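With the sequence up front, the predicted model follows.
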Amino acid sequence: PKRPAPAAPEAAPVSVAPEAVAQVSAAPAAEAPTSAPEPAPVPAGTPPPPEAEPAAPRLSPDEAFDALYAHSAPGLVRQTYLLTGRRSLARESVERAFQLAWHRWPEVAVDRDPAGWVRAAAYEYAMSPWHRLRRVHRHPDAPPSEPARRALFEALLDLPPAYRRTLLLYDGVGLDLPETAAETEASTPAAAGRLEVARAAVAERLPELAAAASPAEQSELLQDRLGGLARAEHVPSPSPARTVRTGSEDKARLWTRAAIAFVALLIGATALTLHTAPTHYEQPLSPPERVGGVPPRGGPQKLTPQDVRLQKVLKEQLAHGPERLVPRIP
């Protein structure tokens, strides 16, 4: 980027005496010049002033996003495929990243590297461990049939995700070490250590990489091999930019409606709770307890079997008993 031009030095403040101000105020109006002063003569041989360059046409947000998408999306899908080994996940990650970029376009448009912003978002989504729970992304795609590309493909997928990302950014994309460390959220020594370990692991599968004399030759060879692997594999093309923008707007609209529905449900539940809640304190009833020491209830005892037989006999002889004795007078 061009360095900004130095600012012009400010003019020193000029002090004007009160007498001069009075003289200017008292001067007659007729002495004021009625015509503009003639311009100073231009010396012969002076080149004409340079004409101002026409300003570049200002792009609308839609046009700027479409230009960034057309420039970065196809290559970013291939890079994400090398990172994950899954074609459908690579395309999905790139489209999700651009949807997020369109949702935050005022922030992305003024970023120092909009393509890097989208790349970081796509890599973060592609490396999420939650994709292992999805059946369609549980296993990587079939490796290439060529032995050299197959060995490089398997060596990449055997690396830990952080090491694989560092190797791809430095040797595949071409970032320098501080930029790679910043994008992977690591320190520069940590990124250098990851890069060295990743190169050693890949060199065990690729003899030509192990035969390279210097790290610069290893980086150049890896960049060539990674680019060839990404171009040789058939990776699905991303959706049109308009479809991505529409999907981002639909998703934002859906989340807005869901948030409004949740707030309305929360307000309704709160209102129902306030309406049905008791307005005064009701003392709870104490649990019942068994009372002891009370005498048993009184009353006739239960008849025994002998009493029952006697009662039956008396009832039968009541009507057929002996005749009443009549007293006699002596």
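Received, thanks.

make it CA atoms for all contacts and neighbour counts henceforth
Noted.

Now do Asp62 against Val244, distance only.
According to CA to CA, to the nearest Å, Asp62 and Val244 sit 11 Å apart.

Settle it for me: which of the two has more neighbours?
Using other CA atoms under 10 Å, the more surrounded residue of Asp62 and Val244 is Val244, with 21 against 13.

For the more buried one, give me its contacts.
For Val244, the contact set (CA atoms under 8 Å, 6 or more residues apart in numbering) comprises 95, 98-99.

okay, these in a markdown table with secondary structure, distance to Gln283 and neighbour count next?
Putting the contacts of Val244 into a markdown table (DSSP: H, G, I helix; E, B strand; the rest coil; distance: CA to CA, whole Å; neighbours: other CA atoms under 10 Å) gives the following:
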| residue | secondary structure | distance to Gln283 | neighbour count |
| --- | --- | --- | --- |
| Glu95 | helix | 61 | 26 |
| Phe98 | helix | 61 | 27 |
| Gln99 | helix | 58 | 23 |
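
try it against this one:
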Amino acid sequence: MTQSPATPLPAPKERRRLREDQSLTQAEMATRLGVSRATVRSWETGRTTPRGRKREAYVRLLTAEPTHTPAEVNARQQETAPELVGAGAGPASAHKARPADSRERSTGDGESRESALPESSLTPAQAFDALYAFCAPALVRQTYLLTGRRELARESVERAFQLAWHRWPEVAVDPDPAGWVRATAYEYALSPWHRLRPRYRHPEAPPAGAADRALLDVLLDLPPVYRRTLVLYDGVGLGLPETAAETEASTPAAANRVLHAREAVAARLPELAVPEELHWRLAELASSERLRAAKPRTVRWYGERRAQQWTRAAIAFTVLLIGVTALTLRTAPDHYEAPLSPPETIHGLPPRAAPGPLSGAEVKLRAKLKSQTVSGPERLIPEFR
């Protein structure tokens, strides 16, 4: 994670000479280390320095004998796989001792672990299970440092790997699959919508140790973006350019966030003003909680089940939409119906007379009508019975 004093690193100019002695290009070196070509170029120019397991793997490749073949290099990388897998299974030992390798295991998610995987052809399920076994245990501990919640840390990692399995063709060809999953898990863990969920409205039980509680309180008081940057740089051990890229910030902005986060931690915990001590305390805090991830087969099964449920819901919604559209077309009018004309006032008619005695004109009109002949269809006379 941080640079280990037990791993001497050659000077920048010497790094390039050693690489050329190995007959390796910058692209080949980057492929073996699981980093980009720009990262190797920055290491050789002295702009940045590798940290953690990247540093150890880089030194091993530089100091290796030129007669080593790629198959031998892959075999040596495979030998480190059990150690990396065991990193997530033994947090108690990391809590008791302070060696550099145990600090590496505690919170580093093994960003170079994908390079330790054999290059033999694997099925998608086998490749996914291998990535999960290497990254999930440490990634759960890292997410716990971001959230302070054990259940949310496990849920975030499982959801990230479920999404990775759902998009496995995209993740499988990604230059850094572990970084892809880590970024997804961090985004899910730091989502502000979790505070609205009933199960996360109340805080969880804090760590047992007073020092661990104090450090966790300081971390949770930091803004989420500062907390994430500090965990990536001083916890996981990423370089500054990689940390800036993962947090979607410029390198100077990421450096300022690290400095401000360190100052905030040192203001409340002066004994952690030294970056190496802060790194070890982050590793110790993450390892003190016995956080275990689910089995990879279980994560894949839940991911497939979730995808099936969403697919069925989408199909049901589509069928419902088609049914509503068909019903609307069936019941809608198929011809034009003219609207009723609005009422109009008719002028020139005498007003309606109220019941009462007849006027003189009305009496004359009645007498005239009675005097005329009543035969023929022109008039109808009521019959009095």
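Happy to help now that I have it. Given the structure is predicted, the values throughout are model-derived calculations rather than measurements.

TM-score of the superposition?
Overlay of the two chains. TM-score (TM-score structural alignment, normalised by the length of structure 1): 0.70; 251 aligned residues with a CA RMSD of 2.6 Å.

next helix or strand past the longest helix that structure 1 contains?
Ranked by residue count and defined by DSSP state H, the top helix of structure 1 is helix 241-276. Later in the chain than helix 241-276 of structure 1, the nearest helix or strand by DSSP states H and E is helix 305-316.

In structure 2, what range does that following helix match?
Alignment of helix 305-316 of structure 1 against structure 2: no match, by TM-score structural alignment.

cool, stretch 271-281 of structure 1 as well?
Across structure 2, the stretch matching stretch 271-281 of structure 1 (TM-score structural alignment) is residues 326-336.

What of stretch 116-135 of structure 1?
Using TM-score structural alignment, stretch 116-135 of structure 1 pairs with 179-198 in structure 2.

So which bits of the matching stretch are buried?
Residues 179-182, 184-186, 188-190 are the ones in stretch 179-198 of structure 2 that count as buried (16 or more other CA atoms under 10 Å).

average distance between stretch 253-260 of structure 1 and structure 2?
In the superposition against structure 2, stretch 253-260 of structure 1 averages 1.5 Å from its aligned positions (mean CA distance after the TM-score superposition for structure 1).

circling back: what is the distance between the match of stretch 271-281 of structure 1 and the centre of its chain?
Computed by CA atoms, centre = their mean, to the nearest Å, the chain-centroid distance of stretch 326-336 of structure 2 equals 45 Å.

about what we covered before: out of the buried residues of stretch 179-198 of structure 2, flag the one nearest to Ala316 of structure 2.
Tyr188 (27.7 Å; CA to CA).

Confirm for me that that closest one is in contact with Glu158.
No. In this structure, Tyr188 of structure 2 is not within contact of Glu158 by CA atoms under 8 Å, at 10.3 Å.

ok, so of the contacts of Val244 of structure 1, who is nearest Val110 of structure 1?
Nearest to Val110 of structure 1 among these, counting by CA to CA, is Phe98 at 15.4 Å.

Quick one: residues contacting that closest one.
So Phe98 of structure 1 contacts 69, 118, 244 (CA under 8 Å, 6+ apart).

try 7 Å
Residues in contact with Phe98 of structure 1 (CA atoms under 7 Å, 6 or more residues apart in numbering) are Val118.

what do we get in structure 2 for Thr243 of structure 1?
In structure 2, Thr243 of structure 1 lands on Thr298 (TM-score structural alignment).

residues near its match, how many?
12.

Then the one 10 residues further on?
Neighbourhood size, Gln308 of structure 2 [other CA under 10 Å]: 12.

wait, isn't Arg257 of structure 2 in contact with Arg228?
No. Assessed by CA atoms under 7 Å, Arg257 of structure 2 is found out of contact with Arg228, at 9.5 Å.

These two: which has the busier surroundings?
Neighbours were counted for Arg257 of structure 2 and for Arg228 using other CA under 10 Å; Arg228 has more, 27 against 20.

Find the helix or strand that Ser120 of structure 2 is a member of.
Remark: Ser120 of structure 2 resides in no helix or strand, with elements defined by DSSP H and E.

Any chance of the buried residues of stretch 179-198 of structure 2 in CSV with distance to Pro270 of structure 2 and secondary structure as columns?
Listed next are these as CSV, based on distance: CA to CA, whole Å; DSSP: H, G, I helix; E, B strand; the rest coil:
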residue, distance to Pro270 of structure 2, secondary structure
Gly179, 32, helix
Trp180, 35, helix
Val181, 34, helix
Arg182, 30, helix
Thr184, 33, helix
Ala185, 31, helix
Tyr186, 28, helix
Tyr188, 32, helix
Ala189, 28, helix
Leu190, 27, coil
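
Alright, I will stop here.
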